[in-house]
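>>> for reference, the sequence and a predicted model appear below.
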Amino acid sequence: MDTIKAMRAFVGVVDTGGFTKAAELLGTPKATLSASVSELEAHLKVRLLHRTTRRVSVTADGAAYYERCVRILEDIRDAEESFSSRQANPRGRLRVDVATAVASRLLIPSLHTFFERYPDIQLELGCSDGPLNLLSDGVDCALRGGEIEDQSMIARRVGTMHVVTCATTAYLAKHGRPQHPQDLRDHVCLNYFGQRSGHLFDWDFSRDGQRVTLPVSSPLTLNDTNAYVDACLAGLGVGRLPTHVFNQYLECGALEIVLGEWMSDPIPFHVVYPSNRHLSPKVRVFVEWVAEIFEHHAGMQLCTRLNPNQCDWIRHDNAEGAVTA
């Protein structure tokens, strides 16, 4: 049995919903296609498809096997394209995972430029703030902020996030405006915890060589960026938001900068992918596109000191090349 050929036949039937359309797509006689899938089922000793005179549907085992087949066939295609002239025109399925706020505020508004350059790539964009296993979840690459501690990952730094302390006008009118980070001890502060570790994050501030690290005890702690933004906008307390999220609320007056002269540590932003996976042409062009988008986005560059009315930006040079996390 030609296993790869049988896998392609099976995936084609699942993708198109039937043997007739799959045969047309693959340029193979319907009878040959059906025989390949039957031979595959016999080899695996598992029924992959439910067949009736009217429709074909995938079994539970078939659905699990389909996901594996898709990954295997993509890896084969990637390997072939890496050594062919088609490398200049990457194609195929690309699955990327990214934090929800980064997807909605940075990537999606610019995605049309990616598809204009690479019309043969089918992008699957997973949006989450939670933990992720790239290998078991079938993800080609992910965008993550912070230091990458997983030694099985390769990380390419593509940007720098900076966070600002902020609150609504109504909150500040009621509770007053802090003048020093230590004043936050008398305020309601909204904190964020990591989904993987449950770790609560301290708030760090620096100004003219002086550094303050403040453990935050909060009546409300969240682990989702969108929910955290909503809590800030609802005036529930003082929050800290990445500049690419905060900017739009500064412009419309929904949030004000607090402690503008006190800066927090810049947060590196990376594209990560498994160290044991070949960097395919489609992943490579996506990484380069993300780096380009972030390079020209003010919210992913280093922020100077802030005042309550404006945010002045200077360019921050991102590290080039892939480094082992």
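Yep, that arrived.
>>> for the rest of this, base every contact and every neighbour count on C-alpha atoms.
OK.
>>> okay, now Val216: neighbour count?
By other Cα atoms under 10 Å, 18 other residues sit near Val216.
>>> for the residue nearest to it when sequence neighbours are not counted, give its distance to Trp262.
Spatial nearest neighbour of Val216, excluding adjacent residues (Cα to Cα, 6 or more residues apart in numbering): Asp202 at 6.0 Å. The gap separating Asp202 from Trp262 is 15 Å, by Cα to Cα, to the nearest Å.
>>> of these two, give the one with the bigger neighbour count.
Trp262 (23 against 14).
>>> correct me, but the more buried one touches Trp203?
No. Counting by Cα atoms under 8 Å, Trp262 does not reach Trp203; the two are 11.2 Å apart.
>>> verify the stated contact: Trp289 with Phe115.
No. Using Cα under 8 Å, Trp289 is not in contact with Phe115, being 10.7 Å away.
>>> just want to know which of these two has more residues nearby.
Trp289 (19 against 13).
>>> any idea which element that one lies in?
Using DSSP states H and E, Trp289 maps to helix 281-295.
>>> apart from its neighbours in sequence, what residue is nearest Cys189?
Cys189 sits nearest to Val238 (Cα to Cα, 6+ apart), 4.7 Å away.
>>> the spatially most central residue of the chain and Arg8, how far apart?
Central residue of the chain (Cα atoms, centre = their mean): Val98, 1.0 Å from the mean position. Applying Cα to Cα, the value for Val98 to Arg8 is 29 Å.
>>> over to Asn247?
The value you get for Asn247 to Arg8, if Cα to Cα is used, is 47 Å.
>>> again, but for Arg207
For Arg207, the distance to Arg8 - Cα to Cα - is 60 Å.
>>> between the two, point out the one with more neighbours.
Arg8 (20 against 12).
>>> which SSE is that one in?
Going by DSSP H and E, Arg8 is part of helix 3-16.
>>> so what's the gap between that helix and the chain middle?
Remark: helix 3-16 is offset 29 Å from the chain centroid, using Cα atoms, centre = their mean, to the nearest Å.
>>> buried sites along that helix?
Buried positions in helix 3-16, judged by neighbour count with 16 or more other Cα atoms under 10 Å: 6-14.
>>> want to compare, so here's the second one:
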Amino acid sequence: MDQIQAMRAFTRVVETGNFTKAADSLSLPKASITKQVQALESRLQVRLLNRTTRRVTVTADGAAYYERASRLLSDLDDIEASMTNAQATPRGRLRVDIGSSVARLIIIPALREFQDRYPDIQLDLGVGDRAVDLIGENVDCVIRGGELTEQFLVARRIGSISFINVASPDYLRRHGVPQHPSELEGEQHRVIHYLMNRTGRPFPMDFVNGDERVELTMRYQLAVNEANAHESAVLAGLGMSQMATFAAAPHLACGDLVQVLPDWTTAPFPFHVVYPPNRHLSAKVRAFVDWAAEVFSRSPALQGR
């Protein structure tokens, strides 16, 4: 038994939740992954995984072994990386997933710089607001907004954004200009909500003014789960909403949108580059992470200011 390969197989099963996804991500037959994990359990004389016809769960012994094995594998990758010159010449295929507004307004406009700096990296850029499964879908890294829930992933915070309250001039002519967030709960106003992809529930709307804070989860006529669609709905006058400052800025400048409730702000919304622990030393991943952090650092609007 190749113990290192067996450890890689086991950690990937834990991270993906099943043998099929683990095999796909390692480009190995499912039968090979199964045999490697079984051989590892035999060697250790403990059960690492509980298997049923529908799912695989990690045992208490397996969880303890996973923590130490994943650290060891990371150290081995570190040793290999330090013995090569790959850090100086990142190359190969890189799979990145980014939210639609971040891709359209931040990453793609700056992408020529990345291509010029790293001509040997072939970038597959997935764009959308769906929360991808990094391990199961074999994605190298993602840029995500909000608090992180997957504790086993590695994350680097690259910035934070603020939101402002906006509406179209046409909407304000028809419905009036609110003076306090509580007015949005009445029949006079319409609010467009953004749906959380993981739960399907709308994000609560937070309003902060000094020591006063208001959180609203009012009834709505429209909610969307994609940033560009959300932006289009606000521009069409279907309701008022909260929009990221960087996305709203060009529309405010040309008068297509108007800021409302300007004294009421929201808490900063963090942004991270997130990647699986087994890939954190890849030269191409590190190149993209460092470059994305550099792009975000250039704009005060992407640093919560």
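Arrived safely. This is a predicted model, so every value here is computed, not measured.
>>> can you pull out the helices in the first structure?
3-16, 19-26, 30-44, 60-82, 100-102, 111-117, 169-175, 225-233, 243-251, 281-295 (DSSP state H).
>>> so which of the ones you listed is nearest Asp312 of the first structure?
Closest approach to Asp312 of the first structure among the helices of the first structure is made by helix 243-251 (11.3 Å; Cα to Cα).
>>> give me the stretch of the second structure that that closest one matches.
Mapping helix 243-251 of the first structure onto the second structure (TM-score structural alignment) gives residues 245-253.
>>> how big is the offset of the matching stretch relative to the first structure?
Following the fit onto the first structure, the mean deviation recorded for stretch 245-253 of the second structure is 1.0 Å by mean Cα distance after the TM-score superposition for the first structure.
>>> picking that back up, farthest pair in the buried residues of helix 3-16 of the first structure?
Maximum distance among the buried residues of helix 3-16 of the first structure (Cα to Cα): 12.5 Å, for Ala6 and Val14.
>>> related to what we said a few turns ago, out of the helices of the first structure, nearest to Ile148 of the first structure?
helix 281-295 (16.4 Å).
>>> against the second structure, where does the closest one fall?
Under TM-score structural alignment, the match for helix 281-295 of the first structure is residues 283-297.
>>> once aligned, what mean separation remains between that stretch and the first structure?
Averaged out, stretch 283-297 of the second structure is 0.9 Å away (mean Cα distance after the TM-score superposition for the first structure).
>>> give the buried residues for that stretch.
In stretch 283-297 of the second structure, counting by 16+ other Cα under 10 Å, buried: 283-289, 291-293, 295-296.
>>> of those residues, closest to Phe10 of the second structure?
Checking these one by one against Phe10 of the second structure (Cα to Cα), the nearest turns out to be Val285, at 22.9 Å.
>>> make sure the closest one is actually in contact with Asn278.
No. Between Val285 of the second structure and Asn278 there is no contact under Cα under 8 Å: 11.2 Å.
>>> burial of Lys174 of the first structure, as a residue count?
8.
>>> strands of the second structure, residue ranges please.
Ranges of strands within the second structure are 49-51, 56-58, 92-98, 121-127, 141-145, 154-161, 163-167, 192-194, 205-209, 212-216, 222-224, 241-244, 258-259, 269-275, based on DSSP state E.
>>> I'd like to know which of those lies nearest to Thr16 of the second structure.
strand 56-58 (9.5 Å).
>>> matching residues in the first structure for the closest one?
Going by TM-score structural alignment, strand 56-58 of the second structure sits over no part of the first structure.
>>> who does that strand touch, helix- and strand-wise?
strand 49-51 (3 or more Cα pairs under 8 Å, 6 or more residues apart in numbering; DSSP states H and E).
>>> who touches the closest residue to Ala6 of the second structure other than its chain neighbours in this structure?
Leaving aside its sequence neighbours, Ala6 of the second structure sits nearest to Gln36 (Cα to Cα, 6+ apart; 4.9 Å). Gln36 of the second structure makes contacts with 1, 5-6, 9-10, as judged by Cα atoms under 8 Å, 6 or more residues apart in numbering.
>>> now do Leu236 of the first structure
Taking Cα under 8 Å, 6+ apart as the test, what Leu236 of the first structure contacts is 171, 188, 190.
>>> any idea how far the counterpart of the second one in the second structure lies from Pro178 of the second structure?
Think Val188 of the first structure. Mapped onto the second structure by TM-score structural alignment, Val188 of the first structure lines up with Arg190. As for Arg190 of the second structure, its distance to Pro178 of the second structure is 11 Å (criterion: Cα to Cα).
>>> also Leu49 of the second structure?
56 Å.
>>> about what we covered before: test my guess that the residue nearest to the centre of the first structure contacts Ala142.
Yes. Between Val98 of the first structure and Ala142 there is a contact at 5.7 Å, judged by Cα under 8 Å.
>>> need the contact list for Tyr275 of the second structure.
134, 140-142, 153-155.
>>> cool, thanks, talk later.
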